[in-house]
Structures are given as structure tokens and as C-alpha cells.
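Peer 1: curious how this folds, go ahead:
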Amino acid sequence: MRVSFTKMHGLGNDFVVLDAREASLPDMTGAMARALADRRTGIGCDQVIVLEPSESADFRMRIFNSDGSEVGACGNASRAVAILHGEAARVETAGGAIAVEPRDGCAAVDMGLPRFGWEAIPLAYAMDTGAMPVGWGELENPMAVNVGNPHVVFFVEDANAVDLAALGSGIENDPLFPERINVNVASLAGPDHLALRVWERGAGLTRACGTGACATAVAAIRKRLVTSPVTISLPGGDLVIEWDGGGSGDGAGPIRMTGPASEAFRGSFEWDDFA
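Peer 2: Next up, the predicted model:
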């Protein structure tokens, strides 16, 4: 069975997109996603995205990390899918429904409401998620927030000076996080401007992470370090995050992310070669 794919990226965070909305495909497995994502023997990507029909939205988006794990949200992929779809849409994800809208090479995504309760992250046991009494090496007292995916956010003097390649895996897989965790290290780069690096759960260091940018902006707004809108500078480029929550509650409204995404190329492969 020969299957077409579209290779896309958002700020260098890259995806293999399979469109099964009209012509169905066999069910994607973790092993197949790992094989497709392999940069030496497969197509190569950070995430495999599968678009499917939905009964509750315009379509469904499934997200598989390069290690084969299926996750609930991906901000960069949401922008890429908005551009591929070509018009505003409501999209079902495992992390909740989102709204996407393409805009001249960019896309805006309504990422839904952030969640801050320890059970919603989730953590292994109750604690204050606004300033967690834990640390790993030089990284201490993060804020935890779930934006469809679970994140911890550390604010440091210089995000680029942190050896995230050495620390990321240990934090991601700490028993405190029963579903593992995405790790964000951020520093102030100017008024309402943050520099960010992300260790992504199931993918490692990435050039950009849309949900990480959302989580970091929300954390910074809650800590009153910045006000909305916030520019988040990642190694792959900039995203703009808007959120009108702040304060100590669960937030007054949804997170809105705006940034670029683009198509790299199209191709096809034999399904059985990777199954």
C-alpha cells in the first residue's frame, strides 16, 4: 500500500503528516511512528501527525513523538496543519479541542485553557505547582502547567547557559511525573520577551516547541514577570503567545499562539516497509 505524506515544520520542529480524512489508513502504531521518524532509515521527523475524521470537530489530529509515544498536543504541528488545511477549523486532539486559523504563512491557534492542579499535570503526589519544592542540579523550583501536554518551566538567568542536554532526560523521566514531562528553561530577554529552550518529552532537545512556548508564557504571566502578549524566542525562531489569565487562579481565558509554519516537501512510501 503506497501512502502519500507531507513533510512540514514549525520553526524547525518537523513533522511527517499523513492525511487519512478521506482515504483511511491502517492504524498507526508506536513502532511504525518510530520507524518513520528515524532520520537515517526513515523519512525523519520530530513527530508523526495523522489526520483522521472526527465526530465532534472538523477533523482529528493524532500526534506521535519520535520515540513512538502518542501525546495530546503539539503547538507547532497545529500551525502546520492549519496551513495544510487552508482554512479555519476546529480540531479534535487527545489533549482537547483546539481552533486553528491560517494567516499568510503563519497560523493562529487557540490552545484551550491551561491547567495547574497537581492531578492535572499529573504529578505523583500533591504539591504547590506554582513553585515546586524540587530541583535537579542547577534547576530548582519550577512551575508546572498542563497545556494539553504536561510541562515544567524553570526561570534562570541565562537559558543558553544551562546544559539541558545533560539534565533533560533525568527530569523528563523522574518518578515525580508518571506520564513523563516536557522541560522548559527560560530567561528574560526584554520587556514581554523570553528566551526559551525545551527538552521535549519523547523527542529530546528541539528547535521549537509550541506547547512549551505556551506553558512558559503562562508561567511568566502568572509570576508577573511579563504581560500578554509575550514574544517567545526559541532556537528556531519566535512565537507570540497571548493569555489573559494571570493572578493565582486557573486563568480567565484560553491561550492563543501565533507563528509561522511551512511545507518542506511531499513524497510517498510503502506502508509495509515501515509496519
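Peer 1: please count neighbours and contacts with C-alpha atoms only from this point.
Peer 2: Will do.
Peer 1: what about the helices in the stretch 1-150 of the chain?
Peer 2: Secondary structure of the stretch 1-150 of the chain by DSSP state H, counting those that start in this stretch: the helices cover 30-37, 75-85.
Peer 1: would you tell me which one of those is buried the most?
Peer 2: Highest mean neighbour count of these: helix 75-85, a mean of 26 (counted as mean count of other CA atoms under 10 Å).
Peer 1: how much space between the residue nearest to L234 when sequence neighbours are not counted and A215?
Peer 2: Distances taken as CA to CA, 6 or more residues apart in numbering place L196 nearest to L234, at 5.2 Å, with adjacent residues excluded. L196 sits 11 Å away from A215, going by CA to CA, to the nearest Å.
Peer 1: what residues are up against the residue nearest to L234?
Peer 2: A159, N184, V185, A186, S187, A213, I232, S233, L234, P235 (CA atoms under 8 Å, 6 or more residues apart in numbering).
Peer 1: to compare with the earlier structure, here is another sequence to fold:
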Amino acid sequence: MPLSFHKMHANGDDFVIVDARNAANPITGDIARRLGDRSHGIGFNQLAVLLDCDDAQARLLFWNADGSPLDVCGSATRGAADRLMHEANTTSLTLRSNRGLLTCERTASGAIAISMGAPLFGWSDVPLADAMDTAVLPLAGGPSACSMGNPHCSFFVDDLAAIDLAAIGPGIETHPLFPNRTNVHFVQVIDRAHIRLRIWERWGGIALGSGSCSCGAVVNGIRRGLLDPCVEVECDGGTVTVQWDGEGPVFLTGTVALSYSGVVADGLLPAGFVGS
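Peer 2: Purely as a prediction, here's the structure:
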């Protein structure tokens, strides 16, 4: 059977949705890598697979463009929720990911709001290579770290325009302090309810936006006493809103859009492939 897909984006943070409900999961690391190649495949920052689930509308599995799995993707989760809400003619539903059950709602403006789960701050949860206080890491610039199901490292700077993201990002991503690499954020606080954010994404490079990175940056800013519980996050590709009360789950709200739908050409898939 052919492999059909939806290509979507959240303010330029692009992702692909594959619906494998009522079928076996067709995606492997090798197939995700083939599809993620921007020159020869579809191209995306992340891929999300929808699977059957007993206690939610669907279970989500995520892949990076290099074929590696990940536990969370805020943008693709919002995209999956948007598609399923249209399908079921509803404005709320629950999805399951490796982060647990995620509640999703469509706001009056049409944006999608989701619970991203509670952040983790233990050094082994991020994870870091050694035991330390994650609020201020022993790196130049004194960044903070947390986990949103994936690792985040946030630098707070006075002038975002002065940061050469392409030069600095790779070294932080692969620093020995982060055994599983890390997403890297540079954050300029405009005021307590508004930040500018630039992102070097783990395995992906410079990103126009990222739901989980927006959450990680705000969480780290609140921990540092720099931000209020509700923050507008202005990324290169657009704006999302992040809310966190300091204890419970983080809530992410933003728009998503369908770019196009299609079927993957047979030549892009390995011999003997069985689609969804």
C-alpha cells in the first residue's frame, strides 16, 4: 500500500503527519531519514505517526529528520490534534505520547492549546553528564537546563541580534555536558510577558520555531525569576504563548496550518515496504 502523509507547519516549524491508525506502524528510523531529506524526500523538522490507542484518540510517535526517535514535539502534537479535531468535529481531545496523556483544545481564535506535561529539572532527567544545579550550568553565559521530554539549554542575553547562532549552537548542542545532545535557546527578555527566542535545534540546526523549545525557554526564564506565568514567545517564524504556574504542566498555544497532502513515491521507500 502507498504511504500517505500531511505536510504541516506551525509558524514555519514544519512537520509531517502519517496516519497509521488501523494499521501497523510503517515508519522505521531508515524511512524517517529518507522522508526527512529536504533534497530527496519530503523534508521536515519532525515526523509524527498516529497509532491506535485504548485511552486516547491516538498515540503519537515522533522522529527527527535524521531518523532518530524523540519523545515530544509541541508543533507536531498541535498539528495532529488539529487534524483529528477536524475529523471528529470536536474542539477538544486527548492524545498519548511518551510524555503521557496530553489534553488538546481549539481556542476561540482557532489556535491549538495543548498540555505539554510537567518540566523536569533533575540533572539526570535532562540529562547532564554530572550531578549539578540545572538552574545555572557551569558554561560561559550561565545557561539553565530542563527537560520537556527532550533536553533544553537556555541562554539569557541582552541583545539577540549579537548572537551568531550558527557559530555557537553546534558547540553547545554537542558539548560533553549533554550526553544526548541538547536543544539550544538564546532568549532576549523584552518584558516579563514577552521574549524573543532564537533556536538551535538538536539534530536539526537553526529552526524558525519549536513548541518544546518555546516551553523550555519560558520554564527556565520563570525559574530564574525573569518572567511571569504567561509569556508570548516570538520566534523567527512567528509567535506562540506558553503558560506555566511553576509546578504543574506547561501549556502551549499557537496556530498550525496544512501545507499539502500527498503520497510518497515508491522510489523513496525501501523494497518490500508495506504502507499505512
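Peer 1: any idea what the TM-score is?
Peer 2: Put the two chains on top of each other and the TM-score (TM-score structural alignment, normalised by the length of structure 1) is 0.91; 264 aligned residues with a CA RMSD of 1.5 Å.
Peer 1: re earlier: between the helices of the stretch 1-150 of structure 1, which one is nearest to A261 of structure 1?
Peer 2: Closest approach to A261 of structure 1 among those (CA to CA): helix 75-85, 5.1 Å.
Peer 1: from the middle of its chain, how far away would the closest one be?
Peer 2: Distance of helix 75-85 of structure 1 from the chain centroid (CA atoms, centre = their mean, to the nearest Å) equals 12 Å.
Peer 1: what's the mean deviation for it versus structure 2?
Peer 2: Compared with structure 2 after fitting, helix 75-85 of structure 1 deviates on average by 1.0 Å (mean CA distance after the TM-score superposition for structure 1).
Peer 1: and that helix, what does it pack against?
Peer 2: The helices and strands touching helix 75-85 of structure 1, judged by 3 or more CA pairs under 8 Å, 6 or more residues apart in numbering; DSSP states H and E, are strand 2-10, strand 13-19, strand 98-103, strand 106-112, helix 210-222, strand 255-260, strand 262-270.
Peer 1: now do that helix: everything it contacts.
Peer 2: 8-11, 13-15, 49, 88-89, 100-103, 105-109, 111, 208-211, 257, 259-263.
Peer 1: among these, name the buried ones.
Peer 2: 8-11, 13-15, 49, 88-89, 100-103, 106-109, 111, 208-211, 257, 259-263 (16 or more other CA atoms under 10 Å).
Peer 1: check contacts around S259 of structure 2.
Peer 2: H6, K7, M8, H9.
Peer 1: so how many other residues sit close to the first one?
Peer 2: Residues lying near H6 of structure 2 (other CA atoms under 10 Å) number 21.
Peer 1: cool, and E247 of structure 2?
Peer 2: Around E247 of structure 2 there are 8 residues (other CA under 10 Å).
Peer 1: you'd agree it is up against F121?
Peer 2: No. With contact defined as CA atoms under 8 Å, E247 of structure 2 does not count as touching F121 (11.4 Å).
Peer 1: quick one on the thing from earlier: list just the nearest of the contacts of L196 of structure 1 to F59 of structure 1.
Peer 2: For the contacts of L196 of structure 1, the nearest to F59 of structure 1 is A213 (24.4 Å; CA to CA).
Peer 1: that older thread, adding distance to F274 of structure 1, write the helices of the stretch 1-150 of structure 1 out as TSV.
Peer 2: As requested, the helices of the stretch 1-150 of structure 1 are exported to TSV (distance: least, CA to CA, whole Å):
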stretch	distance to F274 of structure 1
helix 30-37	6
helix 75-85	22
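Peer 1: so which of those helices is nearest D192 of structure 1?
Peer 2: Between D192 of structure 1 and those, the tightest spacing by CA to CA is seen for helix 75-85, at 20.2 Å.
Peer 1: helices of the stretch 151-275 of structure 1, start to end?
Peer 2: Assigned by DSSP H, counting those that start in this stretch, the helices in the stretch 151-275 of structure 1 fall at 164-172, 210-222.
Peer 1: mean per-residue distance, the last one versus structure 2.
Peer 2: Same thing as helix 210-222 of structure 1. Per aligned residue, helix 210-222 of structure 1 averages 0.9 Å (mean CA distance after the TM-score superposition for structure 1).
Peer 1: run through who's touching that helix.
Peer 2: For helix 210-222 of structure 1, using CA under 8 Å, 6+ apart, the contacting residues are 73-76, 114, 143-149, 151-153, 182-184, 186, 196, 198, 226-228, 230, 232, 239, 241-243, 245-248, 255, 257.
Peer 1: ok, how many other residues are close to A195 of structure 1?
Peer 2: Other residues lying near A195 of structure 1 total 22 when counted by other CA under 10 Å.
Peer 1: state the distance from the residue nearest to it when sequence neighbours are not counted to N173 of structure 1.
Peer 2: Leaving out its chain neighbours, the residue that sits closest to A195 of structure 1 by CA to CA, 6+ apart is S233, at 4.8 Å. Per CA to CA, S233 of structure 1 is found 26 Å from N173 of structure 1.
Peer 1: can you give me how far stretch 2-14 of structure 1 is from the chain middle?
Peer 2: 15 Å.
Peer 1: having no further points to raise, I will conclude here.
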